[in-house]
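Pasting the sequence and the predicted model now:
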Amino acid sequence: MHIWVDADACPVVIKDILFRAVERTGLPLTLVANQYLRVPGSPLIRMIQVPGGFDEADKYIAAHVEAGDLVITADIPLAADVVARGAHALSPKGELFGKENIRELLDLRNFMDTLRNTGVDTGGPPPFSAADRQAFANRLDRLLRSAGRR
């Protein structure tokens, strides 16, 4: 299993959790962003800087992810692509995207996008919280333990 991070908007606290997890498990981690990010000096951790532009990090991840990998992203279209390729997708808030829920989430995302494009103020996502951090850490731990058993 390789862990990929759509890192442009990923909270720092989530990256820190991931850095500790890969040191504990020995799994490789690649952060992909259109800006340079500092990462710990570890042979397990890489940072890939893609050109600036719409969805460049998403395109890079989608082109390199393999079945069984784990992608950390809040981007529903990227999560749908990842799930279709047989990989796992997990949001920074701990929501696991899978075949059983990705279609509904993608439809909802597209509906909300249509509303915003017609001028409806749909508000933004709630702020990232300590409960979100804990939900992510718990879900990540379960995923890594189940991957270790395979």
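Structure received. Quantities reported herein were computed from a predicted structural model and do not represent experimental measurements.

all contacts plus neighbour counts: C-alpha atoms, from now on.
OK.

Give me the buried stretch members for the longest helix anywhere in the chain, please.
Longest helix in the chain, counting residues (DSSP state H): helix 130-149. By neighbour count with 16 or more other CA atoms under 10 Å, helix 130-149 contains the buried residues Asp132, Arg133, Ala135, Phe136, Ala137, Arg139, Leu140, Leu144.

now do stretch 7-18
For stretch 7-18, the buried set under the neighbour-count rule, 16+ other CA under 10 Å, comprises Ala7, Asp8, Cys10, Ile14, Lys15, Leu18.

Could I get those in CSV, plus columns for secondary structure?
Shown next, in CSV, are the buried residues of stretch 7-18 (DSSP: H, G, I helix; E, B strand; the rest coil):
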residue, secondary structure
Ala7, coil
Asp8, coil
Cys10, coil
Ile14, helix
Lys15, helix
Leu18, helix
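
Could you report the distance from Ala33 to Cys10?
10 Å (CA to CA, to the nearest Å).

Okay, one more to line up with it:
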Amino acid sequence: MMWGLASLANPNEHVSMPIIVYVDADACPVKDEIAKVVERHQITAIMVSNRWMRLPLSPHIKPRIVDAGLDKADDWIAEQASPTDVVITADIPLAERCLKKGAQVIGHNGKPFDPDSIGMAMAMRDLNSQLRDMGEIAGNNPSFQKKDRSRFLNILENTIQRIKRQVP
């Protein structure tokens, strides 16, 4: 996995890439938690959405409003994601796209996605969609709880620390 960009002037010299947290922000319940962690680490979080929204006040929180339309925010995030980045999303297809680019991906509930678990997550997503369409089950996700918020903070903190140790 590449953790820096080779300089054109000197191919043996590495340029450190900043850590950026990309947030699929439209339905993200942990914006305040993200703000706390990026403040502590002095890194940038880009909150991506199709519309203006109230965000935590911080010089490290940047809004990014993309065109309205299906998957426009997802497409923008997937294009930007790199191995030194963290993507926060509950969208499983977006998580899969970002993992393929080497980014770390964390769900809003604090559960990380990884190359070993994403296949099963995609299969369960498709199965649940079919069951909803047939009327066999109702609803999409369990409610967001305090333990999810705590798990999210812990996982995001640990993920950023791990990336910082790996970046030259």
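Perfect, I can see it now. On a predicted model such as this, the values are computed, not experimentally measured, just so you know.

so what number do they get for TM-score?
In this superposition the chains share a TM-score of 0.91, using TM-score structural alignment, normalised by the length of structure 1; 147 aligned residues with a CA RMSD of 1.3 Å.

ok, back up a step: farthest-separated two in the buried residues of stretch 7-18 of structure 1?
Asp8 and Leu18 (14.9 Å; CA to CA).

Helices along structure 1, start to end?
Using DSSP H, helices in structure 1 cover 12-25, 56-64, 76-84, 102-117, 130-149.

Specify the stretch among the ones you listed that is closest to Ser42 of structure 1.
For these, the distance to Ser42 of structure 1 is smallest for helix 12-25, at 8.4 Å, taking CA to CA.

who's in contact with the closest one?
Outside helix 12-25 of structure 1, the residues that touch it by CA atoms under 8 Å, 6 or more residues apart in numbering are Pro28, Leu29, Pro40, Leu44, Ile45, Pro92, Arg133, Phe136, Ala137.

can you check stretch 27-44 of structure 1 too?
Identification of contacts with stretch 27-44 of structure 1 by CA under 8 Å, 6+ apart yields 1-8, 18-19, 22-23, 26, 45-53, 56-57, 60-61.

6 Å instead?
2-8, 45-52, 57 (CA atoms under 6 Å, 6 or more residues apart in numbering).

Give me the buried subset of those.
By 16+ other CA under 10 Å, these give 2-8, 45-50, 57 as buried.

in stretch 95-113 of structure 2, what's buried?
Residues 95-110, 112-113 are the ones in stretch 95-113 of structure 2 that count as buried (16+ other CA under 10 Å).

can you name the residues of structure 1 that that stretch overlays?
Taken onto structure 1 by TM-score structural alignment, stretch 95-113 of structure 2 occupies residues 79-97 there.

start to end distance for that stretch?
End-to-end distance for stretch 79-97 of structure 1: 7 Å, by CA to CA.

Can you tell me how far the residue mapped onto Cys10 of structure 1 from structure 2 is from Val38 of structure 2?
Residue pairing (TM-score structural alignment): Cys10 of structure 1 is matched to Cys28 of structure 2. Cys28 of structure 2 sits at a distance of 16 Å from Val38 of structure 2 (criterion: CA to CA).

ok, now Thr84 of structure 2?
From Thr84 of structure 2 to Val38 of structure 2 the distance is 14 Å (CA to CA).
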